[in-house]
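Enquirer: quick one: sequence and predicted model below, then my questions.
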Amino acid sequence: MRRRLKPGEYAEVRAFVAVAEACSFRRAAAELGLTPSTLSHAIRAFEDRLGLRLLNRTTRAVTVTEAGARLLQDLRPALALLDEAVAAAGIPEDAPVGTVRLAAPRLAIQMLVGPAIRRLAHECPHVTLDVRTVEWPGDLTDGFDLGIQYGNEVAQDMVAVALTKPFTTAVVGSPGYFADHPAPFHPSDLVRHRCIGCLSGPGGALYRWAFERDGETVVLDVDGTLVTDDADLMLDAAIGGVGLWHGIDQVVQPMIDDGLLLRVLADWSPSYPGFHLYYAAGAPLSPAVRAVVDALRGKD
């Protein structure tokens, strides 16, 4: 017959699991907010009660014995359930609870996810948002609950919700750059300018600059002294006079307002769908996922 733990021994159980997983009394003590000496006494008392040696201790290392390893394997799921039960005890019955995984490009994270996190922390404190930077659209098969991408890149079998207005492209350069180079009036003039190249897409191909006006479309391969896939570096380089940058109006407008950048070829700048939130169609959204959707859309 297996021995049952008494209520006062649960602290010792947690102490054993912490030390066994950390392989260190010092690290486990810091995690539990105890002194290493207190933790050592708790483990020794636990071993005495069980009549088993659970840990091997030397001056250099702490390792788990065979009996300790078996006990650790049995205790992990039980403690996880205990932690969930304790955490849920103070949560209202209808409150959203759980972890929601979101994949989004870095620009979308900067523009949209920050405000949503603040809203969630205030209104849904029991929802954890796990955000990963994913530059190119996916089908959410990697375990993500939600994704953000440009609207024209979302698969048609997904539910898509617009989060921003359409974006308009913007070609910009610094006042210092234009002091030495005449402003282009037609996209073809860009062949005489230094342009900052953007590596785009999963294969890292060089992005071709596209322009439209009055039914005419111009697509160009540009040259310059910088090629990168880092949007922040492109923007810093444009402000520093390295060359012209082909970006998004919502990103560069504050720099234009501050006089750091000047815009050219505005009448040739096409628009395309802004960021959309997307998720798999069919299955109903959990309360936690719905809470994240509402936070990203700015809904109370």
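Expert: All right, it came through fine. Numbers count the residues shown, from 1 in each chain.

Enquirer: can we go C-alpha only for contacts and neighbour counts from here?
Expert: OK.

Enquirer: who's in contact with the host helix or strand of Trp245?
Expert: Taking DSSP states H and E as the definition, Trp245 sits inside strand 245-248. For strand 245-248, the external contacting residues (Cα atoms under 8 Å, 6 or more residues apart in numbering) are 167-173, 195-197, 209, 234-235, 238.

Enquirer: try 6 Å this time
Expert: Strand 245-248 has contacts (Cα atoms under 6 Å, 6 or more residues apart in numbering) with 168-172, 196.

Enquirer: do stretch 113-132 as well
Expert: Counting by Cα under 6 Å, 6+ apart, 97-103, 295-296 sit against stretch 113-132.

Enquirer: got another, please set it beside the one above:
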Amino acid sequence: MMKRDELGDLVAFLTVAEERSFTRAAAQLGTSQSSLSHTVRRVEERMGVRLLTRTTRNVVATEAGEQLMETLRPAFNDIRGRIDALSAMRQQPGGNIRITSSRHAAETILMPAVKRLMTDYLDINVEISVDQRFVDLVAERFDAGVRLGESIEKDMIAVRIGPELRMMVAGSPEYFKRHPIPQTPHDLTQHRCINLRLPTLGGLYAWEFERDGRPLNVRVEGQFVCNDVPMIIDAALDGVGLTCLPDDHLGPLVKDGRLVQVLEDWCAPFPGYHLYYPSRRLASPAFALLIEALRYR
């Protein structure tokens, strides 16, 4: 049978391994670096194998350490989920919820719902981390994430929180005074287009089209490349070139005449924003309230 202090030692090891720093782990656990170092050595001596490699810059798990981390993470996440679920016995739901999201989804969908939730339930605390990259929810200890439905991994539970979207190709009226309207995506090779640098692999987004059920991807060229959507929109408004972005970004600008939409027949709908979280996560009352506040109706 595992002794009580051995369980605490494993928590200490996992914190150091995930933070990759004795300093940050000690601050998180409310202890000293020397005490934490002694605890980790005790775990290594008990198991008879080195778990961490200490360098001048950080701390890296050995192969044995990685295996132990993979064993401990789901177990401790399950414990945390069950403890959170106990708050159902409280009259007022409460607790902490950490969410990762792209900026646009956070601003347009997530924040309005979170503001209402925090107003109605003063014991619920929410942290939103705005990040364009795909985040490992379990490894980085997030409760949930917000991303487009088609980009969510199959082992996650996904809850629809927004309508279907379409890509939209548009340019400023000034741009089209100097350039003809493209009739097909192939015509884009004759146009100046603004390229989006993707945050994950760093490549350029290939503009995606579909007609009669047949997909078509087009690599476009132009003078301007950027990884920030608001800057791309500003450039399109200034006539730098055509842009291709989801219609929830460009639709209002097309509606008020600041941009002109083209190739509309080539842009098929795709799944919009979803809240996603690990399938094994036990929903606390606070998290269940968040899901209901965000669920698209």
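Expert: All right, it came through fine. Small disclaimer: the values here were computed from a predicted structure and weren't measured.

Enquirer: got a TM-score for the two of them?
Expert: After superposition, the two chains reach a TM-score of 0.67 (TM-score structural alignment, normalised by the length of structure 2), with 211 aligned residues with a Cα RMSD of 2.0 Å.

Enquirer: returning to that earlier point: whichever of the contacts of strand 245-248 of structure 1 end up buried, select them in PyMOL.
Expert: Buried residues among the contacts of strand 245-248 of structure 1 (16 or more other Cα atoms under 10 Å), as a PyMOL selection:
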select buried, resi 168+169+170+171+172+196
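
Enquirer: pick the one among the contacts of strand 245-248 of structure 1 closest to Ala280 of structure 1.
Expert: Thr168 (27.9 Å; Cα to Cα).

Enquirer: for the closest one, give its distance to Pro96 of structure 1.
Expert: For Thr168 of structure 1, the distance to Pro96 of structure 1 (Cα to Cα, to the nearest Å) stands at 37 Å.

Enquirer: equivalent analysis for Asp258 of structure 1, please.
Expert: On the measure of Cα to Cα, Asp258 of structure 1 and Pro96 of structure 1 end up 42 Å apart.

Enquirer: same deal with Ala237 of structure 1?
Expert: On the measure of Cα to Cα, Ala237 of structure 1 and Pro96 of structure 1 end up 44 Å apart.

Enquirer: more neighbours, those two?
Expert: Pro96 (21 against 18; other Cα atoms under 10 Å).

Enquirer: what does stretch 279-286 of structure 1 rub up against?
Expert: Contacts of stretch 279-286 of structure 1 (Cα under 6 Å, 6+ apart): 146, 158-159.

Enquirer: which ChimeraX command selects the buried ones in those?
Expert: Per 16+ other Cα under 10 Å, the buried members of these correspond to this ChimeraX selection:
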select :146
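
Enquirer: just give me the closest of the contacts of stretch 279-286 of structure 1 to Val227 of structure 1.
Expert: Leu146 (31.1 Å).

Enquirer: tell me the contacts of the closest one?
Expert: So Leu146 of structure 1 contacts 102, 278-279 (Cα under 6 Å, 6+ apart).

Enquirer: check which helix or strand Thr225 of structure 1 maps to.
Expert: Using DSSP H and E, Thr225 of structure 1 falls outside every helix and strand.

Enquirer: quick one: map it onto structure 2.
Expert: Aligning on TM-score structural alignment places Thr225 of structure 1 opposite Gln223 in structure 2.

Enquirer: what is the neighbour count of that match?
Expert: 10.

Enquirer: ok, now Lys255 of structure 2?
Expert: Residues near Lys255 of structure 2, counting by other Cα under 10 Å: 11.

Enquirer: coming back round to it: now rank the contacts of Leu146 of structure 1 by neighbours and give me the top one.
Expert: Tyr278 (28 neighbours).

Enquirer: mean shift between the particular helix or strand that has that one in it and structure 2?
Expert: For Tyr278 of structure 1, the element it lies in under DSSP H and E is strand 275-280. Taken over the aligned residues, the distance from strand 275-280 of structure 1 to structure 2 averages 0.8 Å (mean Cα distance after the TM-score superposition for structure 1).

Enquirer: between the very next helix or strand once past that strand and strand 275-280, how big is the angle?
Expert: Counting by DSSP H and E, the next helix or strand C-terminal to strand 275-280 of structure 1 is helix 287-296. Relative orientation of helix 287-296 of structure 1 and strand 275-280, computed by axes from the mean of the first three to the mean of the last three Cα atoms, to 10 degrees: 170 degrees.
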